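Enquirer: The sequence isn't on hand, but the structure is:
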């Protein structure tokens, strides 16, 4: 039976990382990075009286859940640097590598070797890491299961499995891989499931593999993300690409994510933006790992201002200072809408979520979001005369 806890933190109850039972080396790493006050999800997990229990944690994207599981697990007295004790499973290569980078800086003062087990990267180097000894194995379902079956990842010593973005992994069809990994880790003492939503498939997995889990929920169903302003621009059906360009010019975004439905659409949109003198590149699932890493690096560093992506980037990735999310066309469902828009407005910063839709798509969006409290602003796509006037006004303000 699931036990449910909700969190409301008042000013008098504000915590610092020093209030929790964390290693001093981890506290120093946090302090060096300027992290003093934990986020609500971090308070909720770190404040558990029994961290050896199974957990289900529901929190919105950008809430700091990576540190919520890394910090207590790295403070565990039973941490053994010579053999894998913790397996962290994430839906995408980018998210797994992001978690690995976070693990590297937070653990630099302790003996806690970590390795990344993801597809599209050299298998032999991963095997060498595992043979040298690691405490944390962080990766994607397919590659982790591959190592389990090869015998290169010994699951006998694994005491903890973390399922990050559990709903997304099941959406992507990884149920068999997840079950294979969990079955192989039969001696584990705890399983932590982090999932923004709890659809039937996630509930079924938790019933099968988690024992009397404590549920921590920091998600208000259908709530408006207070740091994100949502605006819908409507455009004629045969002028959607022109509409997107006009909206980009109008919004004057210096760092924006543009979401498309398909690989072909990302390439078409990126090419058009380049023609219109926007610096942009694309990110989709058919790219090699090297190409994807390069595209992300270009965007994060500011060498390009706009990243045109499929849903491969719509969950989990924590890209700093994204001012705008542009959704080109109707999202497939409300969850996709919410997780795409969650790429902006992170860590207390205000963000803008912009949709460019036909009138028919706008009508469908209203129905899609009817059971939520999300507020939308509705505007027509600005024409060239309005854009020129706005650009002149910006120039005169400088």
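Expert: Arrived safely, thanks for sending. Fair warning: this is a prediction, and the values are worked out from it, not measured in the lab. Residues are numbered from 1 along each chain as shown.

Enquirer: use CA for all of it now, contacts and neighbours both
Expert: OK.

Enquirer: Give me the nearest residue to the residue nearest to the spatial centre of the chain, chain neighbours excluded.
Expert: Nearest to the geometric centre of the chain sits residue 316, at 0.8 Å (CA atoms, centre = their mean). Closest residue to residue 316 apart from its sequence neighbours, by CA to CA, 6 or more residues apart in numbering: residue 95 at 5.9 Å.

Enquirer: mind checking how far the one you found is from residue 170?
Expert: Going from residue 95 to residue 170 by CA to CA, to the nearest Å gives 15 Å.

Enquirer: Same question for stretch 328-337: list its buried residues.
Expert: Residues 328-331, 334, 337 are the ones in stretch 328-337 that count as buried (16 or more other CA atoms under 10 Å).

Enquirer: among those, which are in helices?
Expert: Taking DSSP state H as the definition of helices, these contribute 334, 337.

Enquirer: From the buried residues of stretch 328-337, pick the one nearest residue 126.
Expert: Using CA to CA, residue 337 is the member of those that sits closest to residue 126, with 35.5 Å.

Enquirer: okay, now the one to match up with it:
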């Protein structure tokens, strides 16, 4: 029997729950070498860690007895970073210790303090809580730590990231020194090692997966977009994947609100998770995701910590994480417990190097791809529609209606009406600007359709003027009375920018530019000839004064007093 080493009531509970064999982390924490020792465990998110430490402390709580003592001062304390994770741990331990009659109490922020104090006064065996609320109960005297036999820190790295170091240290300092200390963490940064050294005795180090294996169930992809197209990219990714559950990460609460409102307006069933929500609002949002009433959750990093949503198939980083560890925590919401998941990073092309550093730091190999186009999405819709058609059993009433329809309409018309009704219920894809610099590999494959024969133009602004496609593309379209689809490659050099227009509309474009009065705004757009632009490393250009003022009416740079004058004593060594 795989759980024969456990106390009989616990082994029966976990077998009845459907466990046929322990997961790797569960097997190692109940092994003989881990018995009655402090543990320092790192394991993949979603690998069964909660049940693992529940199994690990079973013998510690019983101490050779066949049943738990009468509920009084708690025997075990479990500290979790967020309310949702703490309540999830409470539910898991309740069924695991149900046959032992264990009383599990939660103490988390956002709940009624007096209710928690009353539950503690009645006595319990296990307390699960968040650092701030547990510290509050300890200082008030409602939580008595003198009888604790085991303390568990779940997601320790997240608690340190959230600024709970002082709370954790105060809690641990108040617990008995002979306790067992079990520290579980997805990653093991230096602060975790320092804490382990201070509060653990001869801890057994358990690591069930390597850095690369942690991401084996996640398909990482990255898409480069113009900074102004991030929202459109999110829409197209949601439509292309049509995942049962999706979590989208933003950096701030304001961005969460804005993106969620935009998605809801387009027809997506979306909810939000951010620090400003009350516990009741958070519970409603999570329940909507679990019930499939909502399929998209837009969240901040802090709000999504420790959340386990079943069936989460897609994670989208609408804004890049600040470091590799945050990338791991975000992405770990999918690909859990052996299920496959997809993680997509939306990368403004100006931050591609930063994204590549993040991926290297997280030991992740991502596939760089393009944002799905409307054509890609409609093709995928067609595949899903065909795959979802199942005739099954048909009633007589359904057949009667079908025959009447066939009397008035052809089979092709009926099928077309069905397809149209299906498409109308789906949000429309977005058109994205193709303003990012074209990679060399793509240029070698030839021009994109419609740009086989083009005319080149130049603008009197380049890298030295902070030229950026975000304002160059609208400027070109405004002065030339064209759309972004009519603009080909945009190549920015140190003193000028060159771009291509299909030759068929070049004359019309130039006429519109002359009428728009761009020179009055400090913008000079003129033909650059048919020859290809100079190499990217050619930083030479006409003198600044010959190109007129910078865009927006800014005067050209001139050397003032003390500028451009040779240093005294010659150049420095």
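Expert: Looks like it arrived, so ask away. Remember, it's a predicted structure, so these values are computed and weren't measured experimentally.

Enquirer: between the buried residues of stretch 328-337 of the first structure, which is closest to residue 24 of the first structure?
Expert: Using CA to CA, those come closest to residue 24 of the first structure at residue 337, 40.3 Å.

Enquirer: how about the closest one, what's its partner in the second structure?
Expert: When the second structure is aligned by TM-score structural alignment, the residue opposite residue 337 of the first structure is residue 327.

Enquirer: Can you tell me the closest non-neighbouring residue to its match?
Expert: Nearest non-adjacent residue to residue 327 of the second structure, counting by CA to CA, 6+ apart: residue 321, 5.7 Å away.

Enquirer: Please apply the same query to residue 305 of the second structure.
Expert: In this structure, residue 305 of the second structure finds its nearest non-sequential neighbour in residue 82, 6.6 Å apart by CA to CA, 6+ apart.

Enquirer: Residue in the first structure paired with that neighbour?
Expert: If you follow residue 82 of the second structure across to the first structure using TM-score structural alignment, you land on residue 92.

Enquirer: From residue 166 of the first structure, how far out is its match?
Expert: Taken as CA to CA, the span from residue 92 of the first structure to residue 166 of the first structure is 12 Å.

Enquirer: These two: which is more packed in?
Expert: Remark: of residue 92 of the first structure and residue 166, residue 166 carries more neighbours, 27 against 24, as counted by other CA atoms under 10 Å.

Enquirer: Might you report the residue contacts of that one?
Expert: Residue 166 of the first structure makes contacts with 90-91, 193-195, 202, as judged by CA atoms under 8 Å, 6 or more residues apart in numbering.

Enquirer: switch to 7 Å and redo it
Expert: Contact analysis of residue 166 of the first structure by CA atoms under 7 Å, 6 or more residues apart in numbering lists 193-195, 202.

Enquirer: Give the helix, strand or coil label for the equivalent of residue 22 of the second structure over in the first structure.
Expert: Structural alignment places residue 22 of the second structure opposite residue 38 in the first structure (criterion: TM-score structural alignment). Following DSSP: H, G, I helix; E, B strand; the rest coil, we place residue 38 of the first structure in the coil state.

Enquirer: Hmm, residue 16 and residue 38 of the first structure touching each other?
Expert: Yes. If you go by CA atoms under 7 Å, residue 38 of the first structure and residue 16 touch, sitting 6.1 Å apart.

Enquirer: Grab the nearest non-local neighbour of residue 223 of the first structure.
Expert: residue 373 (5.1 Å).

Enquirer: The one you found in helix, strand or coil?
Expert: Recorded secondary structure, residue 373 of the first structure: coil (three-state DSSP).

Enquirer: if I look at it, how far off is residue 221 of the first structure?
Expert: Distance check for residue 373 of the first structure against residue 221 of the first structure: by CA to CA, it reads 9 Å.

Enquirer: ok, residue 38 and residue 16 of the first structure, which is more surrounded?
Expert: Per other CA under 10 Å, whichever of residue 38 of the first structure and residue 16 has more neighbours is residue 38, with 19 against 13.

Enquirer: Sort out which residues of stretch 341-355 of the second structure are buried, please.
Expert: Here stretch 341-355 of the second structure shows 341-349, 352, 354-355 as buried, counting by 16+ other CA under 10 Å.

Enquirer: what's the answer for stretch 31-48 of the second structure, then?
Expert: Those would be 34, 36-48, for stretch 31-48 of the second structure by 16+ other CA under 10 Å.

Enquirer: try stretch 313-324 of the first structure
Expert: For stretch 313-324 of the first structure, the neighbour count (16+ other CA under 10 Å) marks 313-319, 321-324 as buried.

Enquirer: cool, and stretch 115-128 of the second structure?
Expert: By 16+ other CA under 10 Å, the buried positions in stretch 115-128 of the second structure come out as 116-117, 119-120, 123-128.

Enquirer: Which ones among those lie within strands?
Expert: 126-128 (DSSP state E).

Enquirer: circling back: go ahead and confirm the residue nearest to residue 316 of the first structure touches residue 319.
Expert: No. Between residue 95 of the first structure and residue 319 there is no contact under CA under 7 Å: 10.8 Å.
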